[in-house]
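**Q** Generate coordinates for the sequence data below:
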Amino acid sequence: MTAPDAQRWLTEPAKDSGYGRTPYQRDRARVLHSAGFRRLASKTQVHTAGSDDFLRTRLTHSLEVAQISREMGARLGCDPDVVDVAGLAHDLGHPPFGHNGEHALDEVAQPCGGFEGNAQTLRVLTRLEAKVPGAGLNLTRASLDACAKYPWPRKPGYPKFGVYADDRPVFDWMHPADLGERRCLEAQVMDWADDVAYSVHDVEDGVHGGYLTLRPLLHDPDERAALCADVAATYSDEPPDALAAALEQLLADPAVAPVADYDGTFAAQVVLKRMTSILTGRFVASAVGATQSRYGNGPVRRYDADLIVPRTVRNQCALLKGMALRYVMRTRAAEDWYDQQRTILVELVHALVRTPERLDLVFGPLHAAAGSDAAALRVVIDQVASLTDHAAVAWHRTLVAART
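**A** The predicted model follows:
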């Protein structure tokens, strides 16, 4: 790493705690000890947080992404703490109720530029967390850049972006214009670790919860074709025939096929966990091996290299995401509670716009200092996005339901 990589948005006094920690180890500690990180324990991953002791929350998912990122990054020669920070922090901006909540807030936040979980993560890290006034956690340039999955502003027709208009100053400091939309290697490692974790683990959770079984895919060619069509339309640029070949390999894998007989017993859970471990290890090792084949076995970091993921592995990861979408998320989306989640967040935003005095002691002063209606709405969105699932329900009950 270079001296500019270790710079912070606001210069801090030298600190000597006797530990001899690197700037990136300090970054990791700041994320781990942040309020936003703690709140992930009660935020939805796929299933509502607290609905089942087995299922993952945003917190457990983030810990898993950090572990995968750290090991994969270390094998490539990245600074392990930088990729660890990115894994821990990548979901800090996600609101209550997972992607369902994200879509609801994006709709109601249109007058102030919309809402996107990754852009909100940058805002949390650089503005909203209570560590350094005016700079959030005041992480180093390298750690912030590693968190940038989508280093560009909102673009027409493209739902993913990484910065709101009023956060451009710190974004441009972190990611200079001459880099364009290129991502640093650490961000690519985190992004692949995220894909691996949630594709494999969402399938594991779906099988365990009884939402997903592999039997139809093993025995019904039409169902396999329908899944491939779903994936081609949602998660992949590959044609369905290429996905079909990858799916055939995946279902024939001796670590995957036995999961079709899952019955919840201890022995079945061992089989399910074996599949999870083998697929995770394979997806990571394939990316590391392909990247080292192109760039050599020496350390690579920042903008020296791009992560290479073999086509078949990327297709299999996309197929797992498609299984979670087709058999879990769409099932949940049909539930009344799914619609209620969106209603809760939208109505809560409207209620706080009408009664900003109900904002908490962090966001109330920010709202009072807002210089425009759009800026004031952004503060309300920040408040609602910060809430856990349970807190959003409680706030809605107090501010909305009790008045109707």
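**Q** Please count neighbours and contacts with C-alpha atoms only from this point.
**A** Will do.
**Q** distance of Asp178 from Phe283?
**A** Distance, Asp178 to Phe283, using C-alpha to C-alpha, to the nearest Å: 32 Å.
**Q** Neighbour count: these two, which is higher?
**A** Phe283 (23 against 8; other C-alpha atoms under 10 Å).
**Q** Check whether the more buried one sits in a helix, strand or coil.
**A** Classification of Phe283 by DSSP: H, G, I helix; E, B strand; the rest coil places it in helix.
**Q** Alongside the first, I'd like the structure of this one:
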Amino acid sequence: MDLHELYDDAACARVVAEPPKRVDAPVRTPFERDRARVVHAASARRLAAKTQVVDPQSDDFVRNRLTHSLEVAQVARDLSRALGSQPDIAETAALAHDLGHPPFGHNGERALAELSDACGGFEGNAQTLRLLTRLEAKTFDADGRSVGLNLTRATLDACTKYPWQRDAAQVPAGVHADGAPRRLSKFGVYDDDLPVFTWMREPAPPGTRQCLEAQVMDLADDVAYSVHDVEDGVVAGRVDLTRLDPAAVWQTVRDWYLPDAADDVLDEVLAELRAQGSWPTAPYDGSRRSQAALKNLTSDLIGRFCGAAQTATFAASGGPFVRHRADLVVPERTRLEIAVLKGIAAHYVMRTEDRVQLMVRQRDLILELVSVLAHRGPDALQRSFADDWRAAADDAARLRVVIDQVASLTDASAVAWHERLRTAP
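**A** Next comes the predicted model:
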């Protein structure tokens, strides 16, 4: 099938119809244009200075949100191509999936969620939709309102990891790194962004099912997150894959990811991962041979997880593997293997005492910054957010503007803004 047979006019539609490009311009598909818009977005550039797991200014090697997104995009593109769907859609969704994350990674997300209950909460994926359809201005509608990057319906749908509102979200389980109960619900749209969300989901079947391309992005994110966080931990000297403490790691796996996972099952999964030919047999020492061995392990693990999903998906359906016509199938064993790797990184990197203390300071900084901006109003906001403040109808809408402003900051700029505003008269 050609592109138009797989992705019809509805999939290619934009909120604001756009005229054809100049006849002398390069010929691109609608989805190639979407990808270019995300690549050139200011919010994409800011990801380079936002925390993935470790402060991006602390080490030249560690991943930041941008490098993580590039790696997710590569995994998503390859898996999408293998399935026969449009790889530009899955790649763009992967490039965009973390745009809404605030300073200090999930720790900053937790702080903003706790501060924003009066205006509908905060969630990084809902903030991504808000950026793509409102805050990252490129196109305006007939009434003069920003429609963001004006991406196609299919691409926006693929960017929506959690296609439901906050009141439909599952009750969170488990604990944070500091032992506090999780209260951050996963959802993909704020109430005041519901019109564009409804437009985006019009061709979808009822319910909260992700489109196929969003499922590919979601798996690619999990794969990259699990494998590369372990790699970063090994290079930083925090993780030694030859000397793990399974009992401690399994408790973290249960606290963070799989509350019902049994020790014997997780033991079996770890044994299968260790049987991978490239699993290290000696501690990492920083030599080029050790670097190459670690890189081969990450490559093998990514291939293992994506290959298992591809095989299971082909076995379950004849396709085509596009939009809402099929689902990505991830074997349960693969999900367990990914969770084990996540648990290793969480236990040895994210639960360390120095990191927990840093997270407390970061949350205090976010709380103080939101408080000061809410008090000082438009004079302390960037021009675009000051305009939003003045147009806001009530206190809840003004709080949302402050949350939008703080979420847009990088780790370093959040610190700088806090210092400047805290000492200003």
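**Q** Let me see the contact set for the most centrally placed residue in the first structure.
**A** Nearest to the centroid of the C-alpha atoms of the first structure, with distances taken as C-alpha atoms, centre = their mean, sits Asp91, at 4.1 Å. The contact partners of Asp91 of the first structure, taken as C-alpha atoms under 8 Å, 6 or more residues apart in numbering, are 58, 62, 117-118, 121.
**Q** Alignment lookup: Gln357 of the second structure to the first structure.
**A** Aligned against the first structure by TM-score structural alignment, Gln357 of the second structure finds its counterpart in Asp336.
**Q** mind checking how far Arg45 of the second structure is from Ser408 of the second structure?
**A** Arg45 of the second structure is 11 Å from Ser408 of the second structure, by C-alpha to C-alpha.
**Q** what's the neighbour count on the residue lying closest to Pro30 of the second structure once chain neighbours are set aside?
**A** Spatially, and ignoring its direct neighbours in sequence, Pro30 of the second structure is nearest to Cys12 (6.5 Å; C-alpha to C-alpha, 6 or more residues apart in numbering). Using other C-alpha under 10 Å, Cys12 of the second structure has 16 neighbouring residues.
**Q** now do the one 3 residues further on
**A** Neighbour count for Val15 of the second structure, taken as other C-alpha under 10 Å: 19.
**Q** Pretty sure it sits against Val147.
**A** Yes. Under the criterion of C-alpha atoms under 8 Å, Val15 of the second structure makes contact with Val147 at 7.4 Å.
**Q** Map Gly210 of the first structure across to the second structure for me.
**A** Per TM-score structural alignment, Gly210 of the first structure is aligned with Gly237.
**Q** What does Lys160 of the first structure correspond to in the second structure?
**A** By TM-score structural alignment, Lys160 of the first structure lines up with Lys186.
**Q** oh, I was asking about Leu32 of the first structure
**A** Per TM-score structural alignment, Leu32 of the first structure is aligned with Val39.
**Q** ok, the contacts of Asp91 of the first structure in the second structure: which stay?
**A** By both residues aligned by TM-score structural alignment, their matches' C-alpha atoms under 8 Å, those still in contact after alignment to the second structure are 58, 62, 117-118, 121.
**Q** Throw those residues into JSON lines and include distance to Arg215 of the first structure, neighbour count and secondary structure, thanks.
**A** Converted to JSON lines, these look like this (distance: C-alpha to C-alpha, whole Å; neighbours: other C-alpha atoms under 10 Å; DSSP: H, G, I helix; E, B strand; the rest coil):
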{"residue": "Arg58", "distance to Arg215 of the first structure": "29", "neighbour count": "24", "secondary structure": "helix"}
{"residue": "Ser62", "distance to Arg215 of the first structure": "30", "neighbour count": "27", "secondary structure": "helix"}
{"residue": "Gly117", "distance to Arg215 of the first structure": "34", "neighbour count": "26", "secondary structure": "helix"}
{"residue": "Asn118", "distance to Arg215 of the first structure": "36", "neighbour count": "25", "secondary structure": "helix"}
{"residue": "Thr121", "distance to Arg215 of the first structure": "39", "neighbour count": "24", "secondary structure": "helix"}
